[in-house]
Each structure stands twice: as C-alpha cells, then as structure tokens.
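**Q** coords below, sequence missing:
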C-alpha cells in the first residue's frame, strides 16, 4: 500500500517536473527566437505596431472600467422609471455609462494638456534662458558661503564658471546646429505625431466597443477555458485570472489616482511656499510617483536641482516639503487608495522594479510590481497546495527554526531551546503542538464527515 502511494507521488512529481521543464524550454526558445533572429523581431515589431490601437484601446477600457461601472450603477437607479423593458433599459444604461466615462476621460486629458503642457514648456524655456544668469548668482552665493575657506571657494567658483561657459558654448555651438538639422526631420516627426493621434482615436473607439461587450467577452473566455480544461483545472485557472485582475486593477488604478492627488498637493504646496516653476515641479513629482518605491527619489533629484540653481533657500523648503509629502503619501494616501494589493514586501517590490526596469525600461518599472505580484501569488499557491497534500504547516514563520521534518508523521521538528522564563518548551515548539492539535482535529472532522456520508 505504501509502495503504491510512493509510486503515485513519484508519478505526480514527474509530471510536474516535465511540465515545468517544457514550459521553461518553451520560454527560452521563444525569447531566443525573438531576440536572436532579426526576421522574427521585425515580425513581432510589425505586429505590435499594427495592433497598437487595440493595445491602447484595451488599456483605456481597463482603466476606465471602474468609472463606467460607477456611472452604470448611478444611471440604473433612475433608468427603470422611464424604460420598462429590462433589456432595453440595460442597453441604454450601458451606452450612457460608456459615453459618460469616455467624455470624462477626454475632458481630463484635454484639461491636463491645456493647463500643464504650455506652463511646463514655458518653465523649461525660461529655465534655459535664465540658466547662465542663475549660475552666476549661484556662484556668487557659493563664494560668499565659502569665504572662510579660500581654496574651496576658488574651486567652487572655477567649477561654476566652467559649467556656465560649457552650457553657453553648447547652446550656441551645438544646440542651434542640431535644431537646424532636426528641422529637416520635421516631416517624419509630424507623420509620427499624426499616427499617434490616429492610434489614440482608434483606441478610444476600441475601448468603447470593449466596455460595451465586456460581459460577452468574459463569457466567451470562460466557455473556451471550460472547453479545453477539466472543470477542476478550469476553476483554478479562472480563480488565478480573477486574482491577477484584482492585483493589476487595484494597483494600476490606485497608483494613477494616488499620483494625481500627490501632484495636486505638491502644486498647492509649491504655490504656498513660493517655489519657482511650481507646475513643472508638480508634474515631475506626480509622474515619477507612478514608479513604486524609487519614484519619489527619482523625482526629487531634478526638482531640487532646478530649484537650487534659482533659489537655494527655496530648494531647502522644497526638500523639507517633499520629505513631509513622502511621509503623508506613504502612511496615509497610498495605503488608503492602493492598500497592499500585490501582497509583496518592500524587498520584493524593490527586486521586481530593478529586474523588470532593467529588462523593459520605464514600462517595466511601472508594471513590474503587479506582474511580480501575480508570479509571487502563483508560486505561493503551488507551494501551499503541495504542502497541504503532505499535511505540512502552511505558515512561513513555522519553518524558521525547523531542524527537520519527521519522515513518519510529517511533523515539524524544532531545536530544543529554553525560554527565558525557564519553560522547557520554546515558542516554536508550542506553535508546532498547536498545529498538531489542529491537524488531529481536522482528521477527526474528516473521518466523522465520511461516517455521516456512509
């Protein structure tokens, strides 16, 4: 009997090993084909370029879906009073909700472009034109600050003068010729911009269709899954997709809202503190905050440098304000809006940003955390299922002081450590005893339920 059980376990592990091997081999071959062969790379790039409107539309529909659901719920409270037919009322409600969400999206984009882009461009142009003067003033300020140390003062003055001269030389000698050269490429640039606007326009239309037929698409997807897989496997797959959707939806939508709120608070704070280029600073802080963990540090460097050149005292105010803002966002705004949707610790967040950011750039830094959150969830689920079959403890902390697992009973064995109070049993041993008691109770419940069935 024991041999048959061992053979079944061996066969099951063999299947899992072969599946993992084939999966990893397929992934390796796929990436080798994509990155090593130019023809395949060209085909994939062409497919992505061709399908860009669909990708944009799917992203817009995914982000706007919560907004559409909100409008649908509000309209559904009123619509039945005017439309008695349930099917017509449902279609009318969905159409109106989709129209409202798309309208809100377009208005927000238009307001952002109309208010932020001109002011940001003006701030950048003013900063470039005033840079030499501001650098000279900054050099004088540094000279006064370092008057007590003549050598340090001379080094600082020489460095600042050299930086100013190099910047002026670059603007006159390199920048203008480059601008004249780039003017010859305006045609291709205009074509790219027009293509981008066209893709966004088609993407909006795709988003409207996707939001309108999302239930039908959901039903078709589940139908295909249940047709291909066994019910048990299909149920697990659908549960994984649902959990992955909650991770992505909660993280991405929450991060966008969090960054928007942070940008507005930063703008108001900069106005109150009279920080120069307040719109540019707020935009940089809001956009970089989309990157988890490192975002606020990445945004702090350019904003502080921009402010430091124009007004060192205001740079100090901005630094203090950004530290306070980071604490407010990290402890109040972020947890309230996003929460721990990914289930990752700080180390794994940093790990995922570094790995995915290094592989896929800015997009990898944005989406690396939810993607790794899904991978972490899948690995945890597989490990817990295997441990559950072996009737082992699922809690991670229970394994910290484990010496071995009893081969006969599958019980966790701990190193015997005396507590400070003189108790002969350590806290880990007590936890192990509690787990054994729970396991015995579960066995009794299972046996009683089997008796009741008989």
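**A** Ah, there it is. Computed from a predicted structure; not experimentally measured.

**Q** Please make it C-alpha for all contacts and neighbour counts, starting now.
**A** OK.

**Q** Make sure residue 55 is actually in contact with residue 203.
**A** Yes - at 7.5 Å, residue 55 counts as touching residue 203 under the criterion of Cα atoms under 8 Å.

**Q** In stretch 436-454, which of the residues would be classed as buried?
**A** Residues of stretch 436-454 classed as buried: residue 436 (neighbour count, 16 or more other Cα atoms under 10 Å).

**Q** related to what we said a few turns ago, for residue 55 and residue 203, indicate the residue with more neighbours.
**A** Between residue 55 and residue 203, counted using other Cα atoms under 10 Å, the more crowded position is residue 203 (23 against 18).

**Q** mind checking the longest helix of the chain?
**A** When the chain is parsed with DSSP state H, its longest helix is helix 86-145.

**Q** tell me what that one is packed against?
**A** Applying 3 or more Cα pairs under 8 Å, 6 or more residues apart in numbering; DSSP states H and E, we find helix 86-145 packed against helix 52-76, helix 150-169, helix 186-212, helix 278-288, helix 295-310.

**Q** I'd like to know which elements the very next helix or strand once past the longest one is packed against.
**A** I take that to be helix 186-212. Using DSSP states H and E, the helix or strand that follows helix 186-212 towards the C-terminus is helix 214-228. Applying 3+ Cα pairs under 8 Å, 6+ apart, one finds that helix 214-228 contacts helix 231-273.

**Q** One more to weigh against that first structure:
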C-alpha cells in the first residue's frame, strides 16, 4: 500500500479507533457510572422525551380521529389552534383515566384493609385451632413441638433494638427523603414543560433534525438513519398501544374469572393485575403473590385455587394473548416476541423486557427487507418458499 497522505490519514484513524476501543473495553465497568452521571444531568429532558413519546401516541389519535370532522370542515384558522386543543384533550384524557382508577381503587383498598383487619384475628385463631387439632391427631408432632424451646425474652429484646435503630434511621433520613421528593417534583414539572413544548412544535423539530442529518452526512446514510428512526418510532408507538390493550384484556379476564369463581377482592386484584401486566410476559406472575396473600387471610383454600386459576390465566395471556396482540402491533411473530422478552429480561432486567420487543421488531423488519433484496439480486426469491 502506498504511504500517501490519504492512506496515512486512514492508518492514523484506524490506530486511534483501536486505542479508543481497547480503552473502552478495559474500562467497560465505568460506562454504567458515566451513564448514571449523564442521565442525572439530563434527567428532566429525558423524562420530558419519555412523556412526549407516550402522550404523542394518544395525541395522534385525537388529532386524526377524534377531531377528524372539524379537520375536514374548517381549514382556515383551525390548523393554528388544533395542536393546542389536541394537547389539552390528551392531558384531560390521561388525568381522567388516572382519576377514574383512583376513584375505583381507593375505596376498594379501604374496604380491603378494613376486611383484612377484621379477618386477621379470626385467621390466627383458626390457625391456632388447626395446630392444636393437629397436635391431638398426631402425638409425635405434639411431642416434637413441646421439646422446642423459644427464648421469647431474647426475641422481644432483639425486636425492640431493631425497632429503635429503624426509628433512628427514619428520623435521620427525613431530610434526605424530603429533598429527594422536592427534586422529583421539580424534575416532573420540568419534564412536563419540555414535553408540552416538544408536542407543540414536533414537526418543526423533525424538520430541523432532517436538515442537520442531510447537511452533515452523505445522502444515502442520512436517508438510512431517517428510515430507521421512522421504523423505531412506529415500532415503539405500536408497542405502547399493544401493551395497554393487552393489560386491559388481562385485567378484564381476571375480573370476570374471579367473579365466576367467587374469589374475594376481585376488583382490587384485577386492577393490580392490569398494572403489573405492563411488564411483558413475567409481570403477571408478580400479581399472583399479591392476590394470593390477600385471599389467604380470608380463605386459605381459595388462595390455593386462586394460584391455580391465575397460573392458567397467565399461561393463556403469555402464550396466546400477548404475542398476538403486541406482536401484531409491532409486526413481530409470536415466537420472536417471547424470545425478545426472555433475552431482554435476562440481559437488562425490566427495562430490557420493555425495550427489547420494539428493537427486535425494527431489526426483524430491516433483516427481512435485506434478505428479500439479496434473494432478488440472486434471482432466488421465486424459487424459495414464501413467508406465511
């Protein structure tokens, strides 16, 4: 290779890239700390972008469907105020949904706490009677239990010391908790302000981004970046819509099933199930423990049957409802939805579960298009079986 100015520049860039890659891999553990620092600095902006992305899914439906008759009838001054009205309606819908859930959940939660408070003494009385009955029925168990010596004085002293330490810790952390709450409130307010500003001028920001890309990148890479961003936006938007739909379906099925089998706390448990279903595939399992513990105090046998019922319902949801509802929304086959959730959860936990499905949908779409393109170039597309 001739060592001219151009080649020397390429060699220098290659050496610099190799050094940077080596240092990056060597200090890979520091990236999480750096990411945390950067996220802390830009926290309000990142929160605003997240709120914008979620609200934009609903706002598009408000603009294109709810306000469709007005869009067709008024074309002069209406476009100037349509965005502001759409944002206002979107926020009112979100606030209304939250208020409706709280109006349903809080009275049910109060009734549940009252019922649990009334049932706990009878639960322990029944448990004690069962233990006495078991001792009378099985003398060997009674003899074994009678040989057990428990130092209740030592246990009470340990609990008292632990309670005192916990109280001191809570008192000492009051200032920290108040500061964290104040910081969270300020971050939320700033995030909402950023979100509203982005929603108001999202078309302008999109145009500025495209102008920047085409100004500083070659045309073909810029077109590829725009296309991938469009696919990603569509995949994440469809995923959010599908996830909310799936949560509503699962919560409704849980409520209907609990009413049929006469399980207690049907409404409260179903609302919890719907919220936990926002965690793909595995989130519903967390609801089993909550529902079973609530029912256990009322009727232990019903708690066991609830676990059986919910395991069956979760299998139905995880293998039939979720892959088809969410998978059809993001354009990802059911098998790959399960694979994406499993891999994302094992690699990055809850965030990996939520993010990996739309990312896999984008990669699946790009890979499928590339495969079709290569088969067309090799003139093999017609000779091979088609996708079902």
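**A** Yep, that arrived. Predicted model, so just to flag it, every value in this text is computed and none were measured.

**Q** Give me whichever of the helices and strands packed on helix 86-145 of structure 1 is most buried.
**A** Comparing these by mean neighbour count (mean count of other Cα atoms under 10 Å), helix 278-288 ranks first with a mean of 22.

**Q** close enough to count as contact, residue 55 of structure 2 and residue 92?
**A** No - under the criterion of Cα under 8 Å, residue 55 of structure 2 makes no contact with residue 92, lying 11.3 Å away.

**Q** about what we covered before: so can I have TSV of the helices and strands packed on helix 86-145 of structure 1 showing distance to residue 13 of structure 1?
**A** As requested, those are exported to TSV (distance: least, Cα to Cα, whole Å):
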stretch	distance to residue 13 of structure 1
helix 52-76	38
helix 150-169	65
helix 186-212	41
helix 278-288	45
helix 295-310	42
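
**Q** Which of these sits closest to residue 237 of structure 1?
**A** Nearest to residue 237 of structure 1, of all those, is helix 52-76, at 20.2 Å by Cα to Cα.

**Q** For the closest one, name the packing helices and strands.
**A** Packing contacts for helix 52-76 of structure 1, counted by 3+ Cα pairs under 8 Å, 6+ apart, involve helix 86-145, helix 186-212, helix 231-273.

**Q** could you redo the last one with a cut-off of 7 Å?
**A** helix 86-145, helix 186-212 (3 or more Cα pairs under 7 Å, 6 or more residues apart in numbering; DSSP states H and E).

**Q** how far off helix 214-228 does it point, in degrees?
**A** Orientation check (axes from the mean of the first three to the mean of the last three Cα atoms, to 10 degrees): helix 52-76 of structure 1 against helix 214-228 gives 120 degrees.

**Q** any idea how far helix 52-76 of structure 1 is from the chain center?
**A** Relative to its parent chain, helix 52-76 of structure 1 has a centroid offset of 19 Å by Cα atoms, centre = their mean, to the nearest Å.

**Q** And for stretch 21-28 of structure 1?
**A** The chain centre lies 26 Å from the centre of stretch 21-28 of structure 1; the measure is Cα atoms, centre = their mean.

**Q** Check stretch 203-222 of structure 1 too.
**A** The answer for stretch 203-222 of structure 1 is 23 Å, by Cα atoms, centre = their mean.

**Q** Ok, stretch 12-32 of structure 1 next?
**A** Distance, centroid of stretch 12-32 of structure 1 to centroid of chain: 28 Å (Cα atoms, centre = their mean).

**Q** helix or strand for residue 166 of structure 2, which one?
**A** Using DSSP H and E, residue 166 of structure 2 sits in helix 152-172.

**Q** Residue 270 of structure 2 touches residue 256, doesn't it?
**A** No - in terms of Cα atoms under 7 Å, residue 270 of structure 2 does not count as a neighbour of residue 256; the distance is 9.1 Å.

**Q** Quickly note the distance from residue 388 of structure 1 to residue 403 of structure 1.
**A** Going from residue 388 of structure 1 to residue 403 of structure 1 by Cα to Cα, to the nearest Å gives 20 Å.

**Q** rewinding a little: next, the angle from the longest helix of structure 1 to helix 278-288.
**A** Going by the same axes, to 10 degrees, helix 86-145 of structure 1 makes 120 degrees with helix 278-288.

**Q** mind listing the strands for the stretch 351-454 of structure 1?
**A** Assigned by DSSP state E, counting those that start in this stretch, the stretch 351-454 of structure 1 shows strands spanning 402-405, 412-414.
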